[in-house]
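Asks: pasting the sequence and the predicted model now:
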Amino acid sequence: MIRQLSGLQASAWDALTDGADPFLRHAFLAGLEDHGCLVGHGWDPVHLLAYEHDVLVGALPLYRRDNSYGEFVFDWNWAEAYTRAGGRYYPKLVTAVPFTPVTGPRLLVQAEHPAAASISAALVAGALALAQRTGASSWHCLFPADVQLPAFEHPDLLLREGCQYHWYNQNYADFTEFLAGLTAKRRKEIRRERRDVAELGLQIELLEGRAITPAHWAVFHRFYCDTFERKFGEPRLTLSFMQYLSAQTPPSTPVLLLARAGEDYVAGALALRGTHTLYGRHWGCSGYFRNLHFEMCYYRFIEYSITHGLQHFDAGAQGEHKVARGFVPVKTWSVHWLREPSFRQAVAEFLRRETLAIDHYVDTVAEHTAYRADIDG
């Protein structure tokens, strides 16, 4: 177990991943720790490491938590029920990327390692053992990749479904070709929304990586803090962390959009670029500008994905309104271990009913996307 990733060689950690997911890179996770994003927010690192002859062969990002903020798999009702029954839900253990509802590998093991399955099993067993030993009420693994789900097949582990909305690139030549695949109604609506923004007379700048200066980050961080304070409370990501992102090398490239009215910046949207996917993360605005959110958080990033040949755009959690704008429903997953058998049984029954509802919802929405009937979005 390691309490601070900066004490581990970055190349050793990064060798456990394929590098496609920027959030799992040592630089990103260690940056959250080193730049004050976790302090005071209940994310206490207790990462598990697996060694073979002094060589790191496996890792599990793991945090001891005293709340459920910043997880995006909501278990507040579980915590309340557990407390009413006389138990202490916190502390709990959570495997996740803090503040980041993005699907990706959670059991970090080189895929080509001959003992990959055994190492994965050892990491799961290690998390359960640590939860038992430290008196944690539970262990939760959030947003694991589909391909890793077999590693969580254990009689005491519960699988939970969720739903997000993602955009997929069908080898579009440009945004116009993307629009051509939508129904006439949706094409018209998107064109109207983009026209509304064009009529505002704003200038929207696109900046990437090291081209994002400390001054740009300071502007965006103000927007980010304003949005966070109005909706969620205290902002999590520090200005120094954002500035640190610009120093990272691909595939962890920040992509920043800033909208300007004359000399004044009025809005910003941030995404992080991976090898195959663009991840929309945060947005903020100084006032109301009709449809600017859709333009900056969706349409400009879709254009960016097309231009750069990215296969996939994950615009973040929630947001059923994305469906009308070319996004499609996708299932997400989480895995849960609960110490108390009777509580585990009650949650299992809840999840059984929840899964039926989510399956029905995803199937229904998938039949009513923005795409023409002869087009697979």
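Replies: Sure thing, it's come through.

Asks: contacts and neighbour counts: CA atoms only from here.
Replies: Will do.

Asks: sketch out the strands for the protein, chain order is fine.
Replies: 44-45, 48-52, 55-60, 63-65, 92-95, 108-109, 138-142, 157-168, 203-208, 253-261, 264-273, 277-285, 312-314, 328-338 (DSSP state E).

Asks: contacting residues around the fourth one?
Replies: Which is strand 63-65. Residues from elsewhere that reach strand 63-65 (C-alpha atoms under 8 Å, 6 or more residues apart in numbering): 42-47, 90-96.

Asks: okay, one more to line up with it:
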Amino acid sequence: MTLQVRELDALASIDATQWDALHDGRNPFVAYAFLEGLERHGCLRRDWGWTPRHLTLWDGGELVAAAPGYLKTNSHGEFVFDHAWAHAYARHGMDYFPKWLFAVPYSPVTGPRLLARDDAWRRELLAAMAGHSAAAGLPSAHVNFHTDGEDALFGDDWLPRSDVQYHWHNRGWTGFDAFLADMDHRHRKNIRQERVKVARAGVEFRRLHGDEASSVELDAIHHFYRQTFAEYGNAPALTRDFIGHLARSMSRNLLIILAYLGGSPIAGALCLRGTDTLYGRYWGSDAVLPGLHFETCYYQGIEYCLEQGLARFEPGAQGEHKIARGFLPAFVRSRHWIADPAFRGALREWCAEEAEATRRYAASLARHSPFREAAGPAP
């Protein structure tokens, strides 16, 4: 075996079949079509802090392991917040950037990050991350939203962090009414009232996969996506070309939910579907109607999961209001390699304190479950 480590500045430099042979295809965010599409269709910009730098391992001419990676000059679009770390470096006259991030851009979604056929190659990949970061003089490397199975592969030199999201888990309900029947009276009544308000307003919904959506409908979902970013004063990263690319190349993974009033679209949610999970990513609206957000982003997605037999619905990061709608707290994880020994020691203590606070927070959230039979936070 002659193992070679190569850093790639574009996924287009390798073949899609080589990349996709390294994962099981269950998570759409690590698919070649998704990641390479972000690069090809103008979603990653250096002036926004994103420079592709993928790490790959080769055994002769065979790609045996890979990790989607990016050199970052800020923490934009990561969802694992390390601004306090950057400020601490600055106070000590040190550079925190550039850092090497191994993650999926703009996607706080748990999934495989160490793509390989077995754990031996994954460990080699982790060693290469740290070794090449040190050789390049980078202050840190980060692996965000990795899977639980991958977590055991990290050594003590990778500091652990955790956070809480809110996920819906299918308990085998036969439909939305059965889902509501497992809730206590107050939460069940509240959801029914929210849905009735939207229906009485005359709003109708369509759920379309990529191959079922016309260019007009793709235009509409991209408009709603841009609308939300404009309202918050942020720049939308996903281009209309990229949405069209998903509709063509990942047609059954792309799901758009459109709300119509008087025959015209007034709101929409953009989702991706994996083998057993629906991932809610973006939403936007031109109208302000009671319950419209909850119906578009949550209840339509739950109905889709029940119809399709999906096990889980992850509607996006943050939002304690999701608990009342059946989304319970779940832990998400990241790992961090810090080059400077002094900072590594200080941040190890910081991470331990954060982890304990996160565990207490998740336990307190779980006590507010809307279900009659309460469940603790997902591991």
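Replies: Nice, I can see it. As the structure is a computational prediction, the values presented were derived from the model and not from experiment.

Asks: most widely separated two among the contacts of strand 63-65 of the first structure?
Replies: Spatial extent of those (C-alpha to C-alpha) is set by the pair H47 and Y90 at 18.1 Å.

Asks: once you drop chain neighbours, what's closest to L278 of the second structure?
Replies: F313 (4.7 Å; C-alpha to C-alpha, 6 or more residues apart in numbering).

Asks: same question, L158 of the first structure
Replies: H336 (5.0 Å).

Asks: please pull up the equivalent of the one you found in the second structure.
Replies: Under the alignment (TM-score structural alignment), H336 of the first structure pairs with H336 of the second structure.

Asks: again with S138 of the first structure
Replies: In the second structure, S138 of the first structure lands on S140 (TM-score structural alignment).

Asks: now that match: how far from F81 of the second structure?
Replies: S140 of the second structure sits 14 Å away from F81 of the second structure, going by C-alpha to C-alpha, to the nearest Å.

Asks: do the same with A363 of the second structure
Replies: To F81 of the second structure, A363 of the second structure is 21 Å away according to C-alpha to C-alpha.

Asks: circling back to that earlier point, the match of H336 of the first structure: how many residues sit nearby?
Replies: Neighbour count for H336 of the second structure, taken as other C-alpha atoms under 10 Å: 22.

Asks: hang on, the earlier thing: among the contacts of strand 63-65 of the first structure, name the buried ones.
Replies: Buried members of the contacts of strand 63-65 of the first structure, scored by 16 or more other C-alpha atoms under 10 Å, are 42-47, 90-96.

Asks: what's the closest of those to R191 of the first structure?
Replies: Proximity of those to R191 of the first structure was ranked by C-alpha to C-alpha; the top entry is A96 with 37.7 Å.

Asks: what does the closest one correspond to in the second structure?
Replies: Under the alignment by TM-score structural alignment, A96 of the first structure pairs with A103 in the second structure.

Asks: what does W78 of the first structure give?
Replies: By TM-score structural alignment, W78 of the first structure lines up with W85.

Asks: who touches that match in this structure?
Replies: The contact partners of W85 of the second structure, taken as C-alpha under 8 Å, 6+ apart, are Y96.

Asks: for P254 of the first structure, same thing?
Replies: E208, G209, L245, S246, L270, A271, L272, R273.
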